[in-house]
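1. Kindly return the folded structure for what I paste below:
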Amino acid sequence: MDRGQILELVAHYLVIVVIVTVVLGVVRAAVGDIGFWVELAVVVVIVALYRPVVKAVDMEPSAWKRE
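-> This next block holds a predicted model:
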C-alpha cells in the first residue's frame, strides 16, 4: 500500500467520523438522550452502511478496489 492509498483511506475515515458526529448530534437534538447502547447501534449501522454506499456511488478509494 503506497502513501496515496493511505491518504485516500484517511480521508474516508475522517468522513465517517464527521457523519457519525453529525447524525448523533441530530438524533440527540431531536430525541434527547437516547442512551449509550442506542448510540452505539447508530454508529455501527452508519459504519456498516458507509462502504456499500460509497461503492454504489463509485467513489471508493483504490485500496477497496479488487485488482
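
2. alpha carbons only for contacts and neighbour counts from here, please
-> Will do.

3. Tell me who's in contact with the most centrally placed residue in the chain.
-> Residue closest to the average C-alpha location in the chain (C-alpha atoms, centre = their mean): I16, at 2.8 Å. When contacts are counted by C-alpha atoms under 8 Å, 6 or more residues apart in numbering, I16 touches I46, V47, Y50.

4. this one next, for a side-by-side:
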Amino acid sequence: MNRDHVLAVVPHYLAMFLVIAGVLAATDAFFGGLGFWIELAIVIVVASLYRPVVRHLRIAPEPWQ
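-> Prediction:
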C-alpha cells in the first residue's frame, strides 16, 4: 500500500470507529450492560457491514472500489 491509499481510507476507519462507539452507546442506553461477548459480536457485525454499506452508498474511497 502506498501513502495515498492509506490517507484515503483513514477518514473511513475513523468514521467506522465512531459508528461502532455510537451503536455500543445506544445499545447500552436501551438495554443496559449486555456483557463482553455480545458487545464484541456487535462490534464485529458493525465493522463487517461498514465497508459494503459505504460501497453501496458510493462514498467509498478509491482503494475500496
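
5. follow-up on the earlier one: how big is the offset of the host helix or strand of the residue nearest to the centre of the first structure relative to the second structure?
-> Using DSSP states H and E, the element containing I16 of the first structure is helix 3-31. Mean deviation of helix 3-31 of the first structure relative to the second structure after superposition (mean C-alpha distance after the TM-score superposition for the first structure): 0.8 Å.

6. tally of neighbours for V20 of the first structure?
-> Here the count is done by other C-alpha atoms under 10 Å, and V20 of the first structure has 19 residues near it.

7. Over to H12 of the first structure?
-> 18.

8. how much space between it and E60 of the first structure?
-> Counting by C-alpha to C-alpha, to the nearest Å, the gap from H12 of the first structure to E60 of the first structure is 9 Å.

9. same question, R51 of the first structure
-> 8 Å.

10. ok, now E8 of the first structure?
-> Separation of E8 of the first structure from E60 of the first structure (C-alpha to C-alpha) stands at 9 Å.

11. With A30 of the first structure instead?
-> A30 of the first structure is 31 Å from E60 of the first structure, by C-alpha to C-alpha.
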